[in-house]
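S.K.: Predicted model, plus sequence, below.
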Amino acid sequence: MFITGLVIFLSTILVLIKLPRRWMLRALRYDIAIDVAVSVVVLALHFGTFSGLVAATFAGLLTSVATSAAKRAFGHIRAGRYYPGWINLRVGDRP
């Protein structure tokens, strides 16, 4: 159950990693919305069995921890302004 939850969580993290840096920072502004959306989607997909619900709940919990940690570590973008975290990323208009 927990391995399945970990795999679900890793797939979500890989999607965030593949996003361009600016999009990721914009998405991190809505960390609570990401947590709720991921939790609702995985709970809906794995509804019906106890092990599926435990895996989905575990994935939602790990996603919540990861988005909170990423927002603190890398910061976020709100209204076009970058609010850096512990690690200051380069988010210029051009690469």
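M.R.: Everything's here; your move.
S.K.: Could you use CA atoms for every contact and neighbour count after this?
M.R.: OK.
S.K.: now the helices: where do they sit in this protein?
M.R.: 2-18, 21-28, 31-45, 50-74 (DSSP state H).
S.K.: elements contacting the longest one?
M.R.: Contact partners of helix 50-74 among helices and strands, from 3 or more Cα pairs under 8 Å, 6 or more residues apart in numbering; DSSP states H and E: helix 2-18, helix 21-28, helix 31-45.
S.K.: Please compare the first structure with the one that follows:
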Amino acid sequence: MFATGFAIFLGLVFIFIKLGRRTMLRMLGHDVWLDIGVTMLTLAIHWGSFSGVMAATFAGLLTSAGTTIAKRCFGYIKRGQYTPGLLRLHV
């Protein structure tokens, strides 16, 4: 169950890495909505068994932690304004 949740999370991380830098920073500007959307989508996909729901929940928790860490490391774009994190990206 935890391994499945971690695998789901890794898939989401790889998709996030492939996004353009500005798109990634804009999505990090709306991190709460991103967390809610990912969690609801994974729950809808894996609905039907207890282990599927727990894997989706674990993936949602990891996504929430990941977006928080990414926002602090790379910063975010909100309302067109870039707020840098610990690592300043050239946008």
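M.R.: Nice, thanks for sending it over. Given the structure is predicted, the values throughout are model-derived calculations rather than measurements.
S.K.: coming back round to it: as CSV, the helices and strands packed on helix 50-74 of the first structure with mean neighbour count and distance to Gly80 of the first structure would be great.
M.R.: Formatted as CSV, those follow (neighbours: other Cα atoms under 10 Å; distance: least, Cα to Cα, whole Å):
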stretch, mean neighbour count, distance to Gly80 of the first structure
helix 2-18, 15, 19
helix 21-28, 19, 9
helix 31-45, 16, 17
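S.K.: returning to what we had before: okay if I get the helices of the first structure as a markdown table plus distance to Pro84 of the first structure?
M.R.: Below are the helices of the first structure laid out as a markdown table (distance: least, Cα to Cα, whole Å):
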| stretch | distance to Pro84 of the first structure |
| --- | --- |
| helix 2-18 | 18 |
| helix 21-28 | 10 |
| helix 31-45 | 15 |
| helix 50-74 | 6 |
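S.K.: Nearest approach to Arg81 of the first structure belongs to which of the ones you listed?
M.R.: Of all the helices of the first structure, helix 21-28 sits nearest to Arg81 of the first structure, with 9.7 Å by Cα to Cα.
S.K.: Check the mean deviation of the closest one from the second structure.
M.R.: With both structures laid over each other, helix 21-28 of the first structure and its partner residues in the second structure are 0.5 Å apart on average (mean Cα distance after the TM-score superposition for the first structure).
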